[in-house]
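Could you work out the structure for the sequence below:
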Amino acid sequence: MMGPVLAACLLIILSTAWISQANGATCKEDGGVCTCNDQTKNVDCSSKGLTAIPSNIPTDTDRLELGYNKLSSLPRTAFHNLKELTYLNLDTNKLQTLPPGVFDQLVELDELHLNYNQLKSLPSGIFDKLTKLTDLTLDQNKLQSLPHGVFDKLTLLEKLSLNNNQLKSVPEGAFDFLEKLKMLQLQSNPWDCSCRDILYLSNWIREKKGTVSNIDTAGCEEGGKAVLEITEEEAAEDCVYPNTTTAIPTTIITTLASSNDDDIPELPVPQENFQKFLGYQEPDHLPTQPQCLMSISGYLGLMMSLVLTSAAILYVIHFLKKA
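The predicted structure is shown next:
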């Protein structure tokens, strides 16, 4: 009767070993590119020249370093299995956009760093699920505007950095729900102090000065004045900035409605736009050479495990028949 017992034990050991290999395949000791610490649950994938998120990051990871790589885009599901993550560093990549929902599963996240990227805008609701976030940095990007309510769910946020972007104003009520905020970095933005849109920020800074640090460093693009010094008389214009509305001018609608089809000239459509219209999309990323090796080793490990598991099962069946 020892035969079936030994075979069953072998089957359990093989299954456990394969699961461990699959969970840790991203780490150097398993042929991956990242450094993993099982005790602290830290995974360091920084400065690896990565163009894609490594596969099989351990699901119990607490801190994930992905800074100083060449990431230009993120899949929407890039972090959906990392529900225990409390720290995520995406500094100094080439990120131009963030897909909606990319952070939705990171419900335990405490710090998120997105400095030194190329973000021009943020999707609406991009931070809505990060209700435990206390530190958010967006320095050195190309943000031209902020969506209405983009920070409304971050009621525990203590630090927010927006230095060195292209912000001319912030939406009405942008910081109203940040009751725990202790520091806000706003300098080195081209704040437009001639438009009424700046008045919310100016009034908010005056109200919070002394309780929120660094806010008085925000300066107007022209005139050399601080934003908090701007009065209603100075901010008298009703300004509309580019990329803040998708409305089509009424004159264009009227012209198109009154024109015959023959009068409308053909406009050249770039190939990439035509492909998007047809629903064609480029893949989010191509795997790097180390990742390809990781995938190959993973498949070989899986095949070997399946072969050994099959042998163990046949061994059990053989002894059961004899019994």
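
For the rest of this, base every contact and every neighbour count on C-alpha atoms.
Noted.

Check which helix or strand residue 36 maps to.
Here residue 36, judged by DSSP states H and E, is contained in strand 35-37.

let me redo that: residue 160
Per DSSP H and E, the secondary structure element for residue 160 is strand 159-161.

and that strand, which residues are buried?
When burial is assessed from 16 or more other Cα atoms under 10 Å, strand 159-161 yields the following buried residues: 159-161.

Which other helices and strands does that strand contact?
Packing partners of strand 159-161 (3 or more Cα pairs under 8 Å, 6 or more residues apart in numbering; DSSP states H and E): strand 135-137, strand 183-185.

Please identify which of these is closest to residue 319.
When those are compared by Cα to Cα, strand 135-137 sits nearest residue 319, at 60.5 Å.

Of all the helices and strands packed on strand 159-161, which one comes closest to residue 111?
strand 135-137 (4.8 Å).

What is that closest one packed up against?
Right, strand 135-137 is packed against strand 111-113, strand 159-161 by 3+ Cα pairs under 8 Å, 6+ apart.

As TSV, those with distance to residue 17 would be great.
Formatted as TSV, the helices and strands packed on strand 135-137 follow (distance: least, Cα to Cα, whole Å):
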stretch	distance to residue 17
strand 111-113	33
strand 159-161	42
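
Nearest to residue 298 among the ones you listed would be which one?
strand 111-113 (30.3 Å).

Just the buried positions in that closest one, please.
111-113.

Stretch 4-23 now?
4, 7-8, 10-11, 14-15, 18, 21-23.

So for the helix or strand containing residue 292, what gets flagged as buried?
Using DSSP H and E, residue 292 sits within helix 289-322. If you call a residue buried by 16+ other Cα under 10 Å, then helix 289-322 has these buried ones: 290-291, 294-295, 297-298, 301-302, 305, 308-309, 312, 315-316.

Residue 253: which of the residues you listed is nearest?
Nearest member of the buried residues of helix 289-322 to residue 253, counting by Cα to Cα, is residue 291, at 50.4 Å.

re earlier: and of the helices and strands packed on strand 159-161, who's closest to residue 276?
When the helices and strands packed on strand 159-161 are compared (using Cα to Cα), the closest one is strand 135-137, at 31.7 Å.

Here is the second sequence; please produce its structure so I can put it next to the first one:
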Amino acid sequence: MISPPMSVRTPLTECVPASKEFLRFLKEKEGCKALSSFEDTGCAGFHLEENCIAITTEESTSVLSIENSLKRSWHDFDMKKAMRVSLLNQLCAHSQTVQYSVNQAALIAFFKHLLLRESGVADLIIESNGAVSWFGPIESVNHARSMIERMFQQFSVVEELSLEPENVRLRNNSHLDAPESPSAWQDPFSRYYGTAEPQTLERAPSLGSPTETTNDVSQVRIGGTRRKERLMFMVRSSDAPRLIGTRGVNKKRIEDATGCSITLHTESKKDGEFPVEIIGQNTRHCETAKSHIESFLSNSGSSVEEEKKFRERPKVHLVFSPKKTPGTPRKEKEDHSL
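Coordinates of the predicted model:
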């Protein structure tokens, strides 16, 4: 007896649009775990593309439920990370955030435990887009930055630069000549020994920069911009109006006084706080701007409290007798004299 042929279920593939942030999460450790939880059970298969996620499932499986589950995992991951950063900002006096290339961030992630032990920073957070943040005392923060720069030199990790001629501009039509012998190449460690001040370090050049062309290389601008330092810390949401001021006057004064650019990310409020981003030429400028903001908020806070106490004082209303009409005759005083 011939058995009837079994019906073969054809898998369906649907492309779900996804933001860059969502795709970035799915490429990280927690995101890969969320994808594996579906793939291990045979519910679905995933392929990450540039602007979407290709989800392959059977007809009986809902793609929408899978998408919602992945987004819940993303939301939980972001919430935990925000709470972690907020706690580190409260416990640590100093922090630093630097945007590196993906290759450089991968090297930092590989030596993360060594950096934590040798530098003494409290924690080090590495994003998949190359942003790296570390927290701790000012000495530890500076030492960690110095170790990272020396690490790039030692392992010859260079930035991802575009070599198109229109993206590179030289001052005074400078010409860079290649060295004639290997002896002309610079020792990668000689430039960074004996210092733990990150504000004096420029973006690490590629390994083997020729010594005779160092002065010209320092004048090259990639994409018309130079390396800047960024510092972020949390401020109470109630301090936003005072920090901004009328038409941004207070914020502008602080920027003029410190030489830094200040951005208030009020759209990212969490637990009654929002992040303030400071961008300056070096760490010292960023720390000065942060101290200026904290001093300004503490001083303005005391004046606001005094004004509030003044407004809360009980008000005394004087009750006046009603006005007399012009036609009312004035009552003469009775004369009781004999």
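
Could you get me the TM-score between them?
Superposed pair, TM-score by TM-score structural alignment, normalised by the length of structure 1: 0.24. Supporting alignment: 140 aligned residues with a Cα RMSD of 7.1 Å.

related to what we said a few turns ago, tell me which other helices or strands the helix holding residue 292 of structure 1 touches.
helix 2-23.

and the angle for the helix it packs on with helix 289-322?
Put simply, helix 2-23 of structure 1 runs at 160 degrees to helix 289-322, going by axes from the mean of the first three to the mean of the last three Cα atoms, to 10 degrees.

Could I get the buried residue list for stretch 297-306 of structure 2?
residue 297.

Check the gap between residue 94 of structure 2 and residue 279 of structure 2 for me.
Per Cα to Cα, to the nearest Å, residue 94 of structure 2 is found 15 Å from residue 279 of structure 2.

of the two, who's got more company?
Neighbour count, other Cα atoms under 10 Å: between residue 94 of structure 2 and residue 279, residue 94 has more, with 23 against 19.

residue contacts, the more buried one?
135-138, 141 (Cα atoms under 8 Å, 6 or more residues apart in numbering).

Report the buried members of the residues you listed.
Using 16+ other Cα under 10 Å as the threshold, 135-136, 138, 141 are the buried ones among the contacts of residue 94 of structure 2.

Inside strands: which ones of those?
Per DSSP state E, strands hold the following members of these: 135-136.

any chance of the buried ones among the contacts of residue 94 of structure 2 in TSV, with distance to residue 81 of structure 2 too?
Formatted as TSV, these follow (distance: Cα to Cα, whole Å):
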residue	distance to residue 81 of structure 2
135	14
136	17
138	23
141	20
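
just the buried ones among the contacts of residue 94 of structure 2 now: which is nearest residue 222 of structure 2?
After measuring these against residue 222 of structure 2 - Cα to Cα - the closest member comes out as residue 141, at 26.6 Å.

Pull the most distant pair out of the contacts of residue 94 of structure 2.
So, the contacts of residue 94 of structure 2 by Cα to Cα: farthest apart are 135 and 138, at 8.7 Å.

one step back: of all the helices and strands packed on strand 135-137 of structure 1, which one is nearest residue 321 of structure 1?
Comparing these by Cα to Cα, strand 111-113 comes nearest, at 58.7 Å.

and the closest one, what other elements does it pack with?
strand 87-89, strand 135-137.

rewinding a little: so which of the helices and strands packed on strand 159-161 of structure 1 comes closest to residue 88 of structure 1?
strand 135-137 (10.1 Å).

sorry, back to before: would you format the helices and strands packed on strand 159-161 of structure 1 as CSV with mean neighbour count included?
Formatted as CSV, those follow (neighbours: other Cα atoms under 10 Å):
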stretch, mean neighbour count
strand 135-137, 20
strand 183-185, 20
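
Same list, those strands, but as JSON lines with distance to residue 64 of structure 1 please.
Putting those into JSON lines (distance: least, Cα to Cα, whole Å) gives the following:
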{"stretch": "strand 135-137", "distance to residue 64 of structure 1": "15"}
{"stretch": "strand 183-185", "distance to residue 64 of structure 1": "24"}
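
Secondary structure element holding residue 254 of structure 1?
Going by DSSP H and E, residue 254 of structure 1 is part of helix 250-258.

follow-up on the earlier one: quick one: closest of the helices and strands packed on strand 159-161 of structure 1 to residue 256 of structure 1.
So among those, strand 135-137 is nearest, using Cα to Cα, at 44.6 Å.

and stretch 79-86 of structure 2, which residues are buried?
Buried residues in stretch 79-86 of structure 2 (16+ other Cα under 10 Å): 85-86.

what's that stretch in contact with?
residue 234.

likewise stretch 307-317 of structure 1?
3-4, 7-8, 10-11, 14-15.

Name the nearest residue to residue 320 of structure 1, ignoring sequence neighbours.
residue 4 (7.1 Å; Cα to Cα, 6 or more residues apart in numbering).

my guess is that neighbour meets residue 321, correct?
No. Counting by Cα atoms under 8 Å, residue 4 of structure 1 stays clear of residue 321, with 10.5 Å between them.

what about residue 216 of structure 2, how many residues close to it?
14.

can you check residue 205 of structure 1 too?
Neighbour tally, residue 205 of structure 1, other Cα under 10 Å: 23.

any idea which helix or strand carries it?
helix 199-208.

May I see the buried residues of the one helix or strand residue 215 of structure 2 maps to?
Taking DSSP H and E as the definition, one finds residue 215 of structure 2 inside helix 214-217. Neighbour counts using 16+ other Cα under 10 Å place residue 217 of helix 214-217 of structure 2 among the buried residues.

which helices and strands sit right next to the next helix or strand along the chain from that helix?
Where DSSP H and E defines the elements, the next helix or strand beyond helix 214-217 of structure 2 is strand 221-222. Other helices and strands packing on strand 221-222 of structure 2, by 3+ Cα pairs under 8 Å, 6+ apart, are strand 168-169.

What helices and strands are in contact with the strand it packs on?
Looks like strand 168-169 of structure 2 contacts strand 221-222 (3+ Cα pairs under 8 Å, 6+ apart).

The stretch 1-150 of structure 2: strands as residue ranges?
In order along the chain, the stretch 1-150 of structure 2 carries the following strands (DSSP state E, counting those that start in this stretch): 12-17, 44-48, 52-57, 94-99, 123-126, 131-136.

Dump those into TSV; add distance to residue 241 of structure 2 as well.
Listed next are the strands of the stretch 1-150 of structure 2 as TSV, based on distance: least, Cα to Cα, whole Å:
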stretch	distance to residue 241 of structure 2
strand 12-17	38
strand 44-48	42
strand 52-57	39
strand 94-99	25
strand 123-126	30
strand 131-136	28
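
Of the ones you listed, give the one that comes closest to residue 110 of structure 2.
Of those, nearest to residue 110 of structure 2 by Cα to Cα is strand 123-126, at 10.7 Å.
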